[in-house]
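Trainee: With the sequence up front, the predicted model follows.
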Amino acid sequence: MRKRDVLLYASLLTLLGCGSVPLTGRKQLLLVSDTEVLSSSLTQYNDYIKTAKKSTSTSQTAMVKRVGQNIASATEEYLRQAGMSDEIKNFAWEFNLINDSQVNAFCMPGGKIVVYEGLMNLVTSDDELAVVIGHEVAHAVAKHSNERMSQQIAAQYGSQILSAALSEKNAIVKNVAGTVYGLGAQYGVMLPFSRTHELEADYMGLILMTMAGYNPEVSVNFWQKMSAQSGGGVPEFMSTHPSDEHRINEIKKVLPELKKYIK
């Protein structure tokens, strides 16, 4: 492409799919509709959850569902107050604890949250669990999966998506979704988000958990504990995330700001 064509292509992409992230205002590329994202992700999630072994711990399962629903309720209240009530229809919240030793958790679009028992071994309170679930809910609210799919579509299909290929968009979305979500190829493991997405989810998650009545001050100690587990090894949940030190320093910076979200 000539430089002029590249600039035109970039401009058209922006016009076709420009959105902004709640709470941060960061501009993002969203070429895929919410309906398309939810449909493609729900298929993979349902396939996974049918074979996953749910936890038999009634107390820990109840904890995951309790904290999850409280954060979900706070999230929906925020969306209503921010004039984004239409976004609420995109969520059908579900919180599952899975019998798996991984120190991990993930969220699919639409609010499908999975927490592994391995992570629960490090959780000592609802507040600590809220750090993780708030982070995962933030990924869904920020539409990080949509943005990741859109970036891959733009890179893989180029200017085709601005031409006749738009009529084949469903096929394109289906093709990209398998790579983006990863559940088909990697049992219960969401492929890594970018560092920008992860730090944004940290920030938004802290706000959402605070709105839900949980104490964000525990987040620093919790991430330090996560980092130190397994003899200093890096748990799966943090292996694709920003470095421990970077994450904790960023969290410390925003903690004073969170006071305004305390009810």
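Mentor: Happy to help now that I have it. Residues are numbered from 1 along each chain as shown.

Trainee: Only C-alpha atoms from now on, for both contacts and neighbour counts.
Mentor: OK.

Trainee: Helices of the stretch 1-150 of the chain, residue ranges please.
Mentor: Applying DSSP state H, counting those that start in this stretch to the stretch 1-150 of the chain gives helices spanning 3-16, 34-51, 58-81, 117-120, 126-141, 144-157.

Trainee: Show me which residues of the last one are buried.
Mentor: When burial is assessed from 16 or more other C-alpha atoms under 10 Å, helix 144-157 yields the following buried residues: 144-150, 152-154.

Trainee: And for the closest residue to residue 237 other than its chain neighbours, the neighbour number?
Mentor: Residue nearest to residue 237 in three dimensions, not counting chain neighbours: residue 104, with 4.4 Å by C-alpha to C-alpha, 6 or more residues apart in numbering. Residues lying near residue 104 (other C-alpha atoms under 10 Å) number 22.

Trainee: Okay, residue 104 and residue 113: tell me how far apart.
Mentor: In this view, residue 104 and residue 113 are 11 Å apart by C-alpha to C-alpha, to the nearest Å.

Trainee: Just give the nearest non-adjacent residue to residue 214, would you?
Mentor: Per C-alpha to C-alpha, 6+ apart, closest to residue 214 is residue 127, 5.3 Å.

Trainee: Excluding covalently adjacent residues, which one is nearest to residue 22?
Mentor: residue 142 (6.4 Å).

Trainee: what's the first-to-last distance across stretch 114-125?
Mentor: Counting by C-alpha to C-alpha, you get 18 Å between the two ends of stretch 114-125.

Trainee: try this one side by side with the last:
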Amino acid sequence: MKKSLIALLALTTVVAACSTSPTGRKQLLFHSSSQLDAMGTSSFEQMKKEQTISTDKKVNAFVQCVTDYITPNVNSKVHKGEWEVVVFDSNQINAFALPGGKIGVYTGILNVTENAGQLAAIIGHEVGHVIAQHSNERLSSSQLSQAALVVAGTTMAAKDVDNKTLLLAGLGLGLQYGVLMPYGRAHETEADIIGQELMAVSGFDPKESVKLWQNMAKQGGAAPPEFFSTHPSNQTRINGLNKHLSKTNPMYAQSNVKPNCVKPAIPKSK
């Protein structure tokens, strides 16, 4: 069992050492881009079958307009060809991007974004997850965590360790709050940074990303303490985005792109 654990740790070290995120963070990536693209495409097709798609031409045109300014600035290594954009008719305050060039926007989030710049912050953030291969990293880290629990359980059983169930439960909590959740918060922060840079070079004022999260904070609702959450607090995000403006304001000033996407009135979903 020790040999299995050593082999697992050795594999982790090799993979992590060979993979680096766009911000220079070491990553754990077990899957190929083609595998993730296939998963993303399959998931997106299933969502289109199960969820209501908006038929509002003005709303769709607005979301497509913003996306058309953002995606040309994404490296073709991330996705070759057109990005598919679908607006889902739902009051959910949400959006997402998937490997394989798929973007979903819920009409609910359009009631929070006041203008094209704030929607660009959302789309830039979601595409940032794809650029940084966060889906791959989360899947890989989850698989490694499960493998570690299996190895630990087998080792304890072989040694007849007392309170094995309690110890495994504690190990599971440790992985959840010590590894997987911080991974999630690191991903969100990284996507914020990548998204702000992406919107700036695409001609959208990066200060709108700060205003966006100020608007998000006003939505209310009880939020768990940051330690117990996969997402940073709104204020943490605002502070981080404000700090990064020192880099993105000059990028925006140097951009020759002048987006012309006008937000229409957003009807309430049924």
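Mentor: Received the coordinates, thanks. Quick caveat, the model's predicted, so the values are computed rather than measured.

Trainee: TM-score for this pair?
Mentor: The TM-score (TM-score structural alignment, normalised by the length of structure 1) is 0.74; 218 aligned residues with a C-alpha RMSD of 2.7 Å.

Trainee: Would you mind finding the match for the residue nearest to residue 22 of structure 1 in structure 2?
Mentor: The equivalent of residue 142 of structure 1 in structure 2 is residue 132 (alignment by TM-score structural alignment).

Trainee: about what we covered before: mind listing what the residue nearest to residue 22 of structure 1 touches?
Mentor: By C-alpha atoms under 8 Å, 6 or more residues apart in numbering, the contact set of residue 142 of structure 1 is 21-22, 201.

Trainee: Which of those fall in strands?
Mentor: Taking DSSP state E, every one of the contacts of residue 142 of structure 1 sits outside strands.

Trainee: Most neighbours among those, which one?
Mentor: With neighbours set by other C-alpha under 10 Å, the maximum within those is found at residue 201, which has 23 neighbours.

Trainee: So that residue sits against residue 143, correct?
Mentor: No. Residue 201 of structure 1 is not in contact with residue 143 according to C-alpha atoms under 8 Å; the separation is 10.4 Å.

Trainee: Let me know how buried residue 217 of structure 2 is, in neighbour terms.
Mentor: With other C-alpha under 10 Å as criterion, residue 217 of structure 2 counts 14.

Trainee: For the stretch 101-250 of structure 2, which segments count as strands?
Mentor: Applying DSSP state E, counting those that start in this stretch to the stretch 101-250 of structure 2 gives strands spanning 102-106.

Trainee: What does residue 133 of structure 1 correspond to in structure 2?
Mentor: Match for residue 133 of structure 1 (TM-score structural alignment): residue 123.

Trainee: who touches its match in this structure?
Mentor: Contacts of residue 123 of structure 2 (C-alpha under 8 Å, 6+ apart): 67, 70, 95-97, 103, 195.

Trainee: out of these, who has the most neighbours?
Mentor: Going by other C-alpha under 10 Å, residue 195 tops those with 26 neighbours.

Trainee: which ones are touching that one?
Mentor: 121-128 are the contacts of residue 195 of structure 2 under C-alpha under 8 Å, 6+ apart.

Trainee: again, but for residue 255 of structure 2
Mentor: Counting by C-alpha under 8 Å, 6+ apart, residue 255 of structure 2 has contacts 200-203.

Trainee: Highest neighbour count among those?
Mentor: residue 200 (31 neighbours).

Trainee: so what's that one closest to, chain neighbours aside?
Mentor: Nearest one to residue 200 of structure 2, counting by C-alpha to C-alpha, 6+ apart, is residue 252 at 4.5 Å.

Trainee: Please tell me how far whatever residue of structure 2 lines up with residue 204 of structure 1 sits from residue 128 of structure 2.
Mentor: Mapped onto structure 2 by TM-score structural alignment, residue 204 of structure 1 lines up with residue 194. From residue 194 of structure 2 over to residue 128 of structure 2 the distance is 5 Å, taken as C-alpha to C-alpha.

Trainee: next one: residue 111 of structure 2
Mentor: Taken as C-alpha to C-alpha, the span from residue 111 of structure 2 to residue 128 of structure 2 is 22 Å.

Trainee: So between these two, which is more surrounded?
Mentor: Between residue 111 of structure 2 and residue 128, residue 128 has the larger neighbour count (other C-alpha under 10 Å), namely 26 against 16.

Trainee: Unless I'm misreading it, that one sits right up against residue 192, doesn't it?
Mentor: Yes. Between residue 128 of structure 2 and residue 192 there is a contact under C-alpha under 8 Å: 7.4 Å.

Trainee: what sits up against stretch 32-49 of structure 2?
Mentor: In contact with stretch 32-49 of structure 2 (C-alpha under 8 Å, 6+ apart) are residues 98-102, 135-136.

Trainee: Looking at those residues, state which has the most neighbours.
Mentor: Highest count within these by other C-alpha under 10 Å belongs to residue 99, 27 neighbours.

Trainee: ok, and the closest non-adjacent residue to the alignment partner in structure 1 of that one?
Mentor: Under the alignment by TM-score structural alignment, residue 99 of structure 2 pairs with residue 109 in structure 1. Of all residues not flanking residue 109 of structure 1 in the chain, residue 140 sits nearest, at 5.2 Å (C-alpha to C-alpha, 6+ apart).

Trainee: what number of residues lie near residue 88 of structure 2?
Mentor: There are 23 residues near residue 88 of structure 2, going by other C-alpha under 10 Å.

Trainee: ok, the alignment partner in structure 1 of residue 211 of structure 2 - how many residues close by?
Mentor: Residue pairing (TM-score structural alignment): residue 211 of structure 2 is matched to residue 221 of structure 1. Using other C-alpha under 10 Å, residue 221 of structure 1 has 12 neighbouring residues.

Trainee: Pull the contacting residues for residue 221 of structure 1.
Mentor: So residue 221 of structure 1 contacts nothing (C-alpha under 8 Å, 6+ apart).

Trainee: now it: how far from residue 109 of structure 1?
Mentor: Distance from residue 221 of structure 1 to residue 109 of structure 1, by C-alpha to C-alpha: 29 Å.

Trainee: ok, back up a step: out of the contacts of stretch 32-49 of structure 2, flag the one nearest to residue 7 of structure 2.
Mentor: residue 136 (20.9 Å; C-alpha to C-alpha).

Trainee: For the residue nearest to that closest one when sequence neighbours are not counted, give me its contacts.
Mentor: In this structure, residue 136 of structure 2 finds its nearest non-sequential neighbour in residue 29, 5.8 Å apart by C-alpha to C-alpha, 6+ apart. Residue 29 of structure 2 sits next to 15-16, 19, 136-137, 140 when contact means C-alpha under 8 Å, 6+ apart.
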